[in-house]
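1. Got a predicted model here, sequence first, then my questions.
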Amino acid sequence: MTDKCFYFEDGKIISDVFGLLDVLKNMDDETFYNHVNDDKNDFSVWIKQSLNREQLAAEISKAKSKKEAIDILKKYNSGEKLSILSPIRKIFYSSLNMFQSIKSELLYNFRYKNLSDTFISGYKQRKNKINELKDNGYEIQMCESYIEKLEKKIEKFIHNRSEKSAISILHLFYCLDEELVNYEKTFNIVKTFNNNYDQYKIRIKGLKKKNKDVYDPEMTLSRIRKMIKIYTESNKEQDAIEIVHLFYSLEDAIDLINKK
């Protein structure tokens, strides 16, 4: 995925047109015109060369303002698919950018500050994140393996202060962060799903108190609970999309009951 990414100066990273649309919505005009002006259109070039979408690239090349670019992307990605994927992708890019920021800080400290303190601090941050994921039921053997190696490498570096050890530690941090990005994405999405599940459970309970027939919503809610568990283990985007579809179906079912 890396060779298809578009990197912004503020550290944001996108890898598809969904991400571009999300970023453009919150982008200021000055930043936009740094990328799109009379001399160039970075987004059009990226879409054509990295994503191989010549038709969309041609359309984006005509955009002279941020609003025009957003309208083109909305039209291109119109329909239910965008509305379903956008919240999920937003969480993913938020996680990715968070860890990118951590890595940037680590590299800065590598060059300019006390390396031992930096490595120990980075180790503790990631150790806490791993413990948080474990407490929430995630199987993270790979992350645990990396963190154990980091602990040993850092202890070795404190004693020998060699450049080779420092580079090895940086590589381990990089590998660990790549793993944590995936788990962090799943963790945040599952958290969102669970919050929505709890809210719908309360709504259905309220309908039952009014003697409403809630058989269909209860069955859908039960299916959602099972799918959340499946997604937690599989980490597959398709499972997340199915859960979103189920939430849509649940909302429709509740609306139908309320109209009776």
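-> Noted; the coordinates are in hand.
2. From here on, just use CA atoms for contacts and neighbour counts.
-> Noted.
3. List the buried residues for the helix or strand hosting N109?
-> For N109, the host element (DSSP states H and E) is helix 80-112. Neighbour counts over helix 80-112 (16 or more other CA atoms under 10 Å) mark 84-85, 88-100, 103, 106, 109-110 as buried.
4. C-terminal to that helix, what's the next element?
-> Using DSSP H and E, the helix or strand that follows helix 80-112 towards the C-terminus is helix 115-135.
5. so what secondary structure elements neighbour the helix or strand just after that following helix?
-> Following helix 115-135 in sequence order, the next helix or strand is helix 141-160 (DSSP H and E). Other elements packing on helix 141-160 under the criterion 3 or more CA pairs under 8 Å, 6 or more residues apart in numbering; DSSP states H and E are helix 115-135, helix 163-209.
6. most centrally placed residue in the protein?
-> When CA atoms, centre = their mean is applied to the chain, the residue found nearest the centroid is F92 (0.6 Å).
7. let's bring in a second one:
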Amino acid sequence: MQRLCSQQTPLFLLLTASLLLVPPPASSKPFFEDGFLGLTQEEVHAKLGTPHAIRSRKAALRVFSYYSPKDWKKYFSKLVSPQNGEDVYTYSRNGVQVRYSFVYKPDFREAVDFPTLHVKRVEVEFTPSVPLKAIPALVNEFNPSVGPKDPAFRSNLWVLLFKGPPSKEAELVVEEWDKADGKWSLAYQLFSVNGLPDYLTVNSSIDRLEFNIQSLSRIHQIGRHTHEPIMNPYSVEFAQRPPAPPKPKKTIPVPVYAE
């Protein structure tokens, strides 16, 4: 009997040691002050609850199919890669429908079939569109800087703002192949479906806000022709600018007849 116990003891110790070596569930902290970018999907669910819907993007277009969490888990999640399902949360704030969508990227450092998903972008859509100045009251996580010279750019469709220092950890969810050469920071990108006016104001309409990760140094290098530097639209100085100059009136040419 004593011999049997002595033979089983090493096996018991081996099993105990193996249980202690099992890694804990993946957890992480957000890369930036927004509180979302870099979180795992499980952490998003713990923070916001069960998603109100799951949506799947059609190719690169902004065309989506929406599913209930139950239907997605039971059937549709088996047809596509896990990162193709975006968690959707919809709220009503100040008479505006505010819809959050979380886009994930797998952690390919993990040698497993289903690696941990981390938030790489958060899209916040407004229905109906809202003026630029109203967004901080609708999205608590949106906290733009207020310095007039803080990095800000625009095109005919969007406004791009940078906030805070770069984060080396953010490379985890950056898609660029040479991401190690850049310094990646929190960026707020505000889109207007119908285009922005030439003279941007705090009342310009915005349809979508994105929390994403971009490199300010790369914009200075390769974005000179696509990113027009502007005054920070959330600064006091921007709001105090004079109104847009009146458009010149087009005169009707008067024909001149030969006598």
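-> Cool, the structure landed. Note that this is a predicted model, so its numbers are computed, not measured.
8. Post the TM-score for the overlay when you can.
-> Superposed pair, TM-score by TM-score structural alignment, normalised by the length of structure 2: 0.21. Supporting alignment: 97 aligned residues with a CA RMSD of 6.6 Å.
9. Could I get the contacting residues of the residue nearest to the centre of structure 1?
-> 181, 185 (CA atoms under 8 Å, 6 or more residues apart in numbering).
10. Can you tell me how far P136 of structure 2 is from C5 of structure 2?
-> 68 Å (CA to CA, to the nearest Å).
11. The two: which is more packed in?
-> P136 (13 against 9; other CA atoms under 10 Å).
12. and that one, what helix or strand is that in?
-> Going by DSSP H and E, P136 of structure 2 is in helix 135-138.
13. Show me what the following helix or strand past that helix is packed against.
-> Where DSSP H and E defines the elements, the next helix or strand beyond helix 135-138 of structure 2 is strand 152-154. With contacts defined as 3+ CA pairs under 8 Å, 6+ apart, the packing partners of strand 152-154 of structure 2 are strand 158-163, strand 228-229.
14. And those: which comes nearest S205 of structure 2?
-> strand 158-163 (10.5 Å; CA to CA).
15. Turn the helices and strands packed on helix 141-160 of structure 1 into a markdown table, including mean neighbour count and distance to I147 of structure 1.
-> Formatted as a markdown table, those follow (neighbours: other CA atoms under 10 Å; distance: least, CA to CA, whole Å):
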| stretch | mean neighbour count | distance to I147 of structure 1 |
| --- | --- | --- |
| helix 115-135 | 16 | 7 |
| helix 163-209 | 16 | 7 |
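16. looking at those, which is closest to K25 of structure 1?
-> Here helix 163-209 is closest among these (CA to CA), at 21.2 Å.
17. so the closest one versus helix 141-160, what angle?
-> With axes from the mean of the first three to the mean of the last three CA atoms, to 10 degrees applied, the angle from helix 163-209 of structure 1 to helix 141-160 works out at 150 degrees.
18. now helix 163-209 of structure 1, how far from the centre of its chain.
-> Its chain's average C-alpha position is 9 Å from that of helix 163-209 of structure 1, according to CA atoms, centre = their mean, to the nearest Å.
19. Return the distance of the residue nearest to R208 of structure 2 when sequence neighbours are not counted relative to A239 of structure 2.
-> Nearest non-adjacent residue to R208 of structure 2, counting by CA to CA, 6 or more residues apart in numbering: E125, 4.4 Å away. Distance, E125 of structure 2 to A239 of structure 2, by CA to CA: 24 Å.
20. These two: which is more packed in?
-> When E125 of structure 2 and A239 are compared for neighbours, E125 comes out ahead with 22 against 15, by other CA under 10 Å.
21. R218 of structure 2 - how many residues pack around it?
-> 14.
22. Let me know the helix or strand that it is in.
-> With DSSP H and E as the criterion, the answer for R218 of structure 2 is helix 216-222.
23. quick revisit: got the contact list for the residue nearest to R208 of structure 2?
-> 97-100, 207-209.
24. For L160 of structure 2, state which of these is nearest.
-> Minimum distance to L160 of structure 2 across the contacts of E125 of structure 2 is 9.8 Å, recorded for L209 (CA to CA).
25. I'd say that closest one and Y188 touch.
-> Yes: using CA atoms under 8 Å, L209 of structure 2 is in contact with Y188, at 6.9 Å.
26. Identify, by residue count, the longest helix of structure 2.
-> helix 2-20 (DSSP state H).
27. going on from it, what's the next piece of helix or strand?
-> helix 41-48.
28. Report all helices and strands that that following helix contacts.
-> Packing partners of helix 41-48 of structure 2 (3+ CA pairs under 8 Å, 6+ apart): strand 117-131.
29. how much does the strand it packs on deviate in direction from helix 41-48?
-> Put simply, strand 117-131 of structure 2 runs at 40 degrees to helix 41-48, going by the same axes, to 10 degrees.
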